[in-house]
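> using only what follows, build the 3D model:
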Amino acid sequence: MESTFLSGQLLIAMPGIGDPRFERSLILVCAHDQEHAMGIAVNRPVEGLTIPDLLERLEIKTSGAMDPDPVLIGGPVEIERGFVLHTDDYHAEHSQDVEGGLTLTTTREVLEAMGAHDEHPRKAILALGYAGWGAGQLEREIRENVWLTVDADEALVFDDDYDTKWTRALGKLGIDPQFLSSEAGRA
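Next comes the predicted model:
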């Protein structure tokens, strides 16, 4: 029996989603089962906040200069909590495997590893907050054409061209966003 759970898939917000927090969002589903789903938006930078800035605020030492990668808005739930989505070459005690070579870690240990040049994951994004759904909610939203799904790939998840990620994700499905409508229908 093939699983219908979407862990490791990208959710692409459809036009007219009706919630400005999710307009043109691209969300990696990190956990999904019959009880709930949770994901991290991978294309919504926090204006003016970089990972080195945040590490400094948290008094986490860094070894050398770091790229000024932005912190992302992961979603509207628990926005004060940090989530690091990274390649699976790094694991902490409480890391959660996602799918497709991706891992999610929420401990201070991963932040310290990001600041250390010899211990960090090969690729990582740091997001504040997450998107969450209750039992059956995500499945219902997909049936109602709120979201499209596409296979995640490392290049799209970790790319720093945030303005085009949503369009490129649609392109993986062969969809040109100018032909999308905010109206849904049934044939």
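
> alpha carbons only for contacts and neighbour counts from here, please
Noted.

> and Ala41, how many neighbours?
Burial measure for Ala41: 26 neighbouring residues, criterion other C-alpha atoms under 10 Å.

> what sits against the residue nearest to it when sequence neighbours are not counted?
Leaving aside its chain neighbours, Ala41 sits nearest to Ile27 (4.0 Å; criterion: C-alpha to C-alpha, 6 or more residues apart in numbering). For Ile27, the contact set (C-alpha atoms under 8 Å, 6 or more residues apart in numbering) comprises 10-12, 39-43.

> make it 10 Å
8-13, 38-44, 74-75, 130-131, 147, 149, 152, 157, 166 (C-alpha atoms under 10 Å, 6 or more residues apart in numbering).

> swap in Arg21?
With the criterion set at C-alpha under 10 Å, 6+ apart, Arg21 makes contact with 44, 73, 75-76, 131.

> one more time with 8 Å, if that's ok
75-76.

> the strands in this structure, which residues?
9-13, 26-32, 36-41, 45-50, 70-73, 77-87, 96-97, 102-105, 124-134, 147-151 (DSSP state E).

> quick check: angle from the first one to strand 36-41?
What that stands for is strand 9-13. 70 degrees (axes from the mean of the first three to the mean of the last three C-alpha atoms, to 10 degrees).

> what sits up against strand 9-13?
With C-alpha under 8 Å, 6+ apart, strand 9-13 has contacts from 22-29, 146-152, 166, 169-170.

> for comparison, sequence B:
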Amino acid sequence: MNKTESLTGSFLIAMPSMPDPRFEKSVILLTSYSKEGATGILINKPYEMNINEVFNNMGIEKNENKNDIPVLNGGPVEMDKGFIIHNADLELKGSTEIEGINCAVNTTKESLAVLYEKEAPLEANLYLGYCGWTSGQLDNEIKSNDWLICNSHKDIIFSKKYDLMWEKLINEMGLNLSFLSNKSGLA
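As a prediction, the model looks like this:
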């Protein structure tokens, strides 16, 4: 596996000194990473709405949903577009598996309707928008010490403890927030 493939499916964790306020204390699941660029979904910034409200906003009348699927801010790109991250064991037409983790991403309205009708419990989240980087942009941000990288796991992705994710992952890495520096360098 080469370096460009290895980051897909990883978490990006914003450093405490993150210069962009949109990503303060953010956790991003990288859904693709190559020499052409990278994409990811911000997983810990919930909106104050659920899937029922999304359907209402789309003009689709449904009975109250069996599933309280959360709706989260997936990132600043195409914020009117929905992205579903779900357990890969749940087969949805049009899903693309995310390498390195038992999850998949889907953008079809048909899949959203299927999720809406599924019986609970269900491992799925709906995100509006995504994060995107051009060729070399994410690499430069990592070198500038804007992001930490760690292995991802489903427990975090489908946890509803959004306000605790960032600090939990930093602690799992064995890091102490008070010792993290925004200075980067090479040894």
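
> could you dump the strands of the first structure to TSV with distance to Ala116 of the first structure?
As requested, the strands of the first structure are arranged in TSV below (distance: least, C-alpha to C-alpha, whole Å):
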stretch	distance to Ala116 of the first structure
strand 9-13	29
strand 26-32	25
strand 36-41	24
strand 45-50	16
strand 70-73	18
strand 77-87	15
strand 96-97	21
strand 102-105	16
strand 124-134	13
strand 147-151	31
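
> for Met114 of the first structure, find the nearest of these.
strand 124-134 (8.2 Å; C-alpha to C-alpha).

> pull out the buried positions in that closest one.
By neighbour count on 16 or more other C-alpha atoms under 10 Å, the buried set for strand 124-134 of the first structure is 124-132.

> average offset of that strand relative to the second structure?
Following superposition, strand 124-134 of the first structure is found to deviate from the second structure by 0.5 Å on average (mean C-alpha distance after the TM-score superposition for the first structure).

> just give the number of residues close to the corresponding residue of the first structure for Asp89 of the second structure.
Here Asp89 of the second structure is matched to Asp89 in the first structure, going by TM-score structural alignment. Asp89 of the first structure sits with 13 neighbouring residues when counted by other C-alpha under 10 Å.

> who are the contact partners of the residue nearest to the spatial centre of the second structure?
The centroid of the second structure falls nearest to Ile41 when counting by C-alpha atoms, centre = their mean (3.0 Å). Ile41 of the second structure is in contact with 28-31, 74-75, 127, 129-131, counting by C-alpha under 8 Å, 6+ apart.

> show me which of the residues you listed is closest to Val105 of the second structure.
Thr31 (8.0 Å).

> not counting sequence-adjacent ones, nearest residue to the closest one?
Gly40 (4.9 Å).

> with Gly136 of the first structure instead?
Gln34 (6.9 Å).

> thinking again about what came up before, now, of the contacts of strand 9-13 of the first structure, which are buried?
22, 24-29, 146-150, 152, 166, 169-170.

> longest helix of the second structure?
Identified as the longest helix of the second structure according to DSSP state H is helix 162-172.

> rewinding a little: quick one: closest of the strands of the first structure to Thr62 of the first structure.
strand 45-50 (13.6 Å).

> related to what we said a few turns ago, what distance do you get for the residue nearest to the centre of the second structure to Ile157 of the second structure?
Counting by C-alpha to C-alpha, to the nearest Å, the gap from Ile41 of the second structure to Ile157 of the second structure is 10 Å.

> do the same with Gly185 of the second structure
In terms of C-alpha to C-alpha, Gly185 of the second structure sits 31 Å off from Ile157 of the second structure.

> who's more crowded, the two?
Ile157 (25 against 7).

> leaving aside the residues next to it on the chain, what's closest to that one?
Ile43 (6.6 Å).
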